[in-house]
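Participant: have a look at this prediction, sequence included:
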Amino acid sequence: MLGVAIPTANKLAMLNTVSKNLPMDTYFNDGKKKITEMRSNRP
């Protein structure tokens, strides 16, 4: 589980950094919200 969570956290951090430099930040934010929702829906 940790092996999956750590790279995912790194990817989200990278997306967060990139999104600050792009006009597509809303696109990245929507993607992060969907990922968070999918995780919270897991049993």
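Facilitator: Perfect, I can see it now. Since we're looking at a predicted model, the values are computed, not measured.

Participant: alpha carbons only for contacts and neighbour counts from here, please
Facilitator: OK.

Participant: packing partners for the longest helix along the chain?
Facilitator: Ranked by residue count and defined by DSSP state H, the top helix of the chain is helix 2-21. Packed against helix 2-21, as judged by 3 or more CA pairs under 8 Å, 6 or more residues apart in numbering; DSSP states H and E, are the following elements: helix 25-41.

Participant: another structure for you, compare them:
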Amino acid sequence: MPQCPHQGQQRGRSAMGWFFGFKLHLLIISLLTIRASSRRSR
């Protein structure tokens, strides 16, 4: 990754990206579990 002079912004951006990635991962897992449960019910 290219070093940016704004370390504060970069640090905040990385934190936000990690948080969004974590939320997205949870959302995908929940969707997969819902699909599996719906398939099992059917």
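Facilitator: Yep, that arrived. Keep in mind the model is a prediction, meaning the values are calculated, not measured.

Participant: okay, and the longest helix of structure 1 goes to which residues in structure 2?
Facilitator: Following TM-score structural alignment, the partner segment of helix 2-21 of structure 1 in structure 2 covers residues 7-26.

Participant: now residue 10 of structure 2: how far from residue 17 of structure 2?
Facilitator: Plainly put, residue 10 of structure 2 is 10 Å away from residue 17 of structure 2 if you go by CA to CA, to the nearest Å.

Participant: then residue 31 of structure 2?
Facilitator: Taken as CA to CA, the spacing of residue 31 of structure 2 relative to residue 17 of structure 2 amounts to 21 Å.

Participant: can you check residue 34 of structure 2 too?
Facilitator: 25 Å.

Participant: do residue 25 of structure 2 as well
Facilitator: Going from residue 25 of structure 2 to residue 17 of structure 2 by CA to CA gives 12 Å.

Participant: what does residue 37 of structure 2 give?
Facilitator: With the distance defined as CA to CA, residue 37 of structure 2 ends up 30 Å from residue 17 of structure 2.

Participant: equivalent analysis for residue 30 of structure 2, please.
Facilitator: Applying CA to CA to residue 30 of structure 2 and residue 17 of structure 2 gives a distance of 20 Å.

Participant: ditto for residue 11 of structure 2
Facilitator: Applying CA to CA to residue 11 of structure 2 and residue 17 of structure 2 gives a distance of 10 Å.

Participant: ok so, going back, how far apart are the match of helix 2-21 of structure 1 and its match in structure 1?
Facilitator: Compared with structure 1 after fitting, stretch 7-26 of structure 2 deviates on average by 0.3 Å (mean CA distance after the TM-score superposition for structure 1).
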